[in-house]
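> need coordinates for the below:
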Amino acid sequence: MTELSWHKSSYSGGNGGDCVEVAEGATTAVRDTQNRDLGHLMFPGSEWTALLGTVRAAEL
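Okay, the predicted model is just below:
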């Protein structure tokens, strides 16, 4: 398995509290920075794109 390259989500708060990290590629992995040892969720790229589109549309 390829090692994931994690980065803090741009949707996470900037104060260091509730943070989500993502590793994007053909599939996208999502994890809680305060509970990394509990694992992560994986989403197909098309589902991740649809989720972000929905979140962005709701912000308007």
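> please make it C-alpha for all contacts and neighbour counts, starting now.
OK.
> quick check: buried residues in the helix or strand hosting residue 53?
Element membership for residue 53 (DSSP states H and E) is helix 45-58. For helix 45-58, the neighbour count (16 or more other CA atoms under 10 Å) marks residue 48 as buried.
> name the surrounding residues that touch it.
For helix 45-58, the surrounding residues in contact (CA atoms under 8 Å, 6 or more residues apart in numbering) are 25, 26, 27, 28.
> next, the second sequence, to be compared with the first:
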Amino acid sequence: MSTPELPQPAWRKSSHSGGDEGNCVEIADLNNRIGIRDRKNPAAGHVTLTRQNFTSLVAHLASQP
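Presented below is the predicted three-dimensional model:
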């Protein structure tokens, strides 16, 4: 019996990432979780957060000067 192949996540560049200066992150909807990875090095893996923790992270970052 073979294991069905999981669909590849649709990674997208964050709208808050800069232009071409190399400080870009990508995010992907991983069903009940959100993945975050370095756009320059996607093979390095990603961080996975719950949707609630992702929302808290974004709120915290938005509150920083």
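> quick one: TM-score?
Overlay of the two chains. TM-score (TM-score structural alignment, normalised by the length of structure 1): 0.80; 59 aligned residues with a CA RMSD of 1.6 Å.
> structure 1: which residue goes with residue 52 of structure 2?
Taking TM-score structural alignment, residue 52 of structure 2 has residue 46 as its aligned residue in structure 1.
> now do residue 34 of structure 2
Using TM-score structural alignment, residue 34 of structure 2 lines up with residue 28 in structure 1.
> can you tell me how far that match sits from residue 45 of structure 1?
To residue 45 of structure 1, residue 28 of structure 1 is 6 Å away according to CA to CA, to the nearest Å.
> nearest spatial neighbour of residue 26 of structure 2, skipping sequence neighbours?
residue 13 (4.3 Å; CA to CA, 6 or more residues apart in numbering).
> just give me the match in structure 1 for the one you found.
Looks like residue 13 of structure 2 aligns to residue 8 there (TM-score structural alignment).
> its match reaches residue 19, doesn't it?
Yes. Using CA atoms under 8 Å, residue 8 of structure 1 is in contact with residue 19, at 7.0 Å.
> mind listing what residue 38 of structure 2 touches?
Residues near residue 38 of structure 2 by CA under 8 Å, 6+ apart: 24, 25, 26, 44, 46.
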